[in-house]
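> Predicted model, plus sequence, below.
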Amino acid sequence: MARIHRDVSVLGSMALVALCLYCGVAGAVLNYTPGLRYDFYKNSCPRADDIVFEQMTEIFKTKPTAQDGDFGKNVAPDLLRLHFHDCFVRGCEGSVLMDKPGSEKTAPPNGRLEGFDAVDKIKAALEGECPGTVSCADLLAFAARDGVRLTGGFFYRVPAGRRDGYDSIAAEATKNLPDPRMNVDQLTLNFKNQGLTRDEMVILSGAHTIGDVACHHIDNRLYTYPGNNGVVPSLPRAFVKKLKGICPRPNLFDITVDMDQVTPIRFDSQYYKNLASKTSVLSSDQVLYDDVRTRPLVRVLESKLAFLSKFGPAMVRMGNINVLTGNQGEVRLNCRRKNSPGSA
């Protein structure tokens, strides 16, 4: 109870700091990448943002069925994850969406990626109103933002003008995407390679407040940890029992577990509170609290206002990674394949 009172007493000052940082970072990204603008589609497709949000809202409210593919509330974490996995491989240029032999989709880190049917639906709506205008890379950036908004997070403006790449290579995904067993040094280097800071790594990791992960990714927490019957000693007993109830044995690839066991479909700061109570699901999340270099920021981000204020600017920074603009790349008519010669 004492910790709760202390957190409340400093909420005002943390919120002020968060909002000031928000203003500073948001201003800095206006000219971060030449070719990206907040009003990019003002004349060519003025309803682009609205179309994406309308489609995301419709999908979000859809009760999943066999015919609907990967629709429903999972569209929020699915599209957020697609945008992240896209940007960390070749930059934010839509390569993760491509269907071809040996594409990024076939790489082990992307084995459970979903949301492709939702992308197809959104793209069809955009093509219906503005043919050959809005890139798949911009679609992902808009849809990821709207997924955050639909699950309770803050709206943030997304600059546009990205173009789509021509290729997608599995080996590049395996090389560049972070592993769920990484420590802070490894995660920091992984994000640094993309031009992102350690603080931004901690902030962007908060996306794990929604979504799930395959059970086999937590075998090292429940079944294969050296000694202690394979269980990480710091995990609370009740939490271990809960996780083993969901993941009853190791090597389960088809069963998933929510990364936030408290508010799994709400975009809030519960993720960071879970780190403080040792009830994070992934080891690569828990290390952010266990490491003294990242713990202070984790404690700040336990405030919902602080986290949500910082998350948008960090996402905008991530969305600028190695983008194609101007005459580079193309605007795919179908997000799953590059345009054929002669396509508009």
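Happy to help now that I have it.
> switch to C-alpha atoms for all contacts and neighbour counts from now on
Fine.
> so who does the closest residue to residue 304 other than its chain neighbours touch?
Among residues not flanking residue 304 along the chain, residue 269 sits closest, at 4.8 Å (C-alpha to C-alpha, 6 or more residues apart in numbering). Contact partners of residue 269, counting by C-alpha atoms under 8 Å, 6 or more residues apart in numbering, are 206, 209, 301, 302, 303, 304, 307, 308.
> do you know how far residue 269 is from residue 290?
Between residue 269 and residue 290 the distance is 18 Å, computed by C-alpha to C-alpha, to the nearest Å.
> Check residue 7 too.
For residue 7 relative to residue 290 (C-alpha to C-alpha), the value is 19 Å.
> host element of residue 56?
helix 48-60 (DSSP states H and E).
> starting at the chain centroid, how far to stretch 138-158?
With C-alpha atoms, centre = their mean, to the nearest Å as the basis, stretch 138-158 stands 10 Å off its chain's centre.
> Number of residues surrounding the closest residue in space to residue 161 that isn't next to it in sequence?
For residue 161, ignoring the flanking residues on the chain, the nearest one in space by C-alpha to C-alpha, 6+ apart is residue 36 at 4.8 Å. By the measure other C-alpha atoms under 10 Å, the count of residues near residue 36 is 21.
> okay, pairing it with this:
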Amino acid sequence: MKMSSTAAVALAIGLVLGAFSGHCSSALEVGFYRGKCGRAIDVEEIVARVVKEKFFKNRTIVAALIRMQFHDCFVNGCDASILLDGSSTEKTAPPNLSVRGYDVIDAAKTAVESECRGVVSCADIIAIATREAVFWGGGGRYEVQTGRRDGFVSQASDVDLPNPSMSVSDSVAAFARKGLNASDMVHLLGGHTVGVAHCNLFQDRLYNFKSTRKPDPDMESSLLERLRLICPENSEGTNATNLDQNPQSSFIVDNSFYKEVVAHRGVLQIDQELAGDPITQAMVKTLASDTNSFSTKFGQAMVKLGAVGVLTTEKQGEIRRSCRAINNLGGVLNFN
């Protein structure tokens, strides 16, 4: 089988950079770009203006950017590899086909480049833009560490995202492989307080849970009836519903998600199992009852996620001119 040129370059670069693929977050810092573009230029403020404008046109960018950062960081680290175009890059993998927000990152990159050319990485723009989206979505403001560089490798075959039908213990293990603990997992899944899930991700819970030909007994009956109307049996599974079933809170980054799963109104299997599994049950109950702590802890978990497998040296990564392409794709690579 003939390999595409994009895949061939990604593979070749991957072999060269194999030695640099470990976790490396010590160089990240808050305010990394301060003074690097001149005293008058605030990189984070430039990104903030773009995100604010996009948010007031479309509130769903909050969920889109949270999901984008998670999908990027969970696969070979936070290196903006999900942004790269190509026939076999990460964005072509089935779990990433519905990822959105590329236009927000493109607009932020263009705005930053016009003020400070060749300095700010796309990986950092993802992190800053997501923080701003969370803030405008009501989730409070957390400090973002920056100093990442953009990766050279993006392959669909590397995408190993957790499955929404995973058990809690398997999900904990998957997060642990990325240096994230059970508490991080619970707080990051709290990102499901915004966004939607398509029927094909939970349809088995409505009709044939674990091959029983019966619905999941852990789903509250009125939710089951509602979701069956949205997702008829044997349908294609393309319809969608809010992950937070509280209609007053479906677009707000708050602790409503945890209240819903405690009430057996979780949509995804992994979300619902968080409320009943001994590993996570106590954390979920605390988050459901404490209105104020989620914003802080979610922000802390996002910062920790943002440090997974980062690239921070010139040999490890670059500052892309366009977030969608490696600078020297098709050219001669120089690692000196």
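Now that the structure is in, tell me what you want to look at. Note that this is a predicted model, so its numbers are computed, not measured.
> hmm, back to that, map the residue nearest to residue 161 of structure 1 onto structure 2.
When structure 2 is aligned by TM-score structural alignment, the residue opposite residue 36 of structure 1 is residue 28.
> What of residue 186 of structure 1?
So, by TM-score structural alignment, residue 186 of structure 1 is matched to residue 170.
> Tell me the spacing between its match and residue 208 of structure 2.
For residue 170 of structure 2 relative to residue 208 of structure 2 (C-alpha to C-alpha), the value is 21 Å.
> for the match of residue 36 of structure 1, what are its contacts?
Counted by C-alpha under 8 Å, 6+ apart, residue 28 of structure 2 has contacts 145, 146, 147, 148, 307, 312.
> cool, residue 68 of structure 2 as well?
So residue 68 of structure 2 contacts 82, 99, 100, 101, 126 (C-alpha under 8 Å, 6+ apart).
> So what does it match up with in structure 1?
In structure 1, residue 68 of structure 2 lands on residue 82 (TM-score structural alignment).
> and its match, that one's in a strand?
No - Residue 82 of structure 1 is assigned helix when assessed by DSSP: H, G, I helix; E, B strand; the rest coil, not a strand.
> ok, back up a step: please compare the contacts of residue 68 of structure 2 by their distance to residue 139 of structure 2 and name the closest.
Distance to residue 139 of structure 2 across the contacts of residue 68 of structure 2 (C-alpha to C-alpha) is lowest for residue 126, with 16.9 Å.
> Trace the closest one over to structure 1, please.
Using TM-score structural alignment, residue 126 of structure 2 sits opposite residue 140 in structure 1.
> wait, its match sits on residue 81?
No - at 9.7 Å, residue 140 of structure 1 does not count as touching residue 81 under the criterion of C-alpha atoms under 8 Å.
> Show me the helices in structure 2, by range?
Using DSSP state H, the helices assigned to structure 2 run over residues 5-16, 43-57, 61-73, 102-115, 122-134, 168-176, 182-189, 203-207, 221-230, 256-262, 269-274, 281-289, 293-305.
> what's the closest of those to residue 326 of structure 2?
Across the helices of structure 2, closest to residue 326 of structure 2 is helix 5-16 (C-alpha to C-alpha), at 9.5 Å.
> doesn't residue 99 make contact with residue 67 of structure 2?
Yes - with contact defined as C-alpha under 8 Å, residue 67 of structure 2 reaches residue 99; the gap is 7.1 Å.
> Right, I'll call it a day here.
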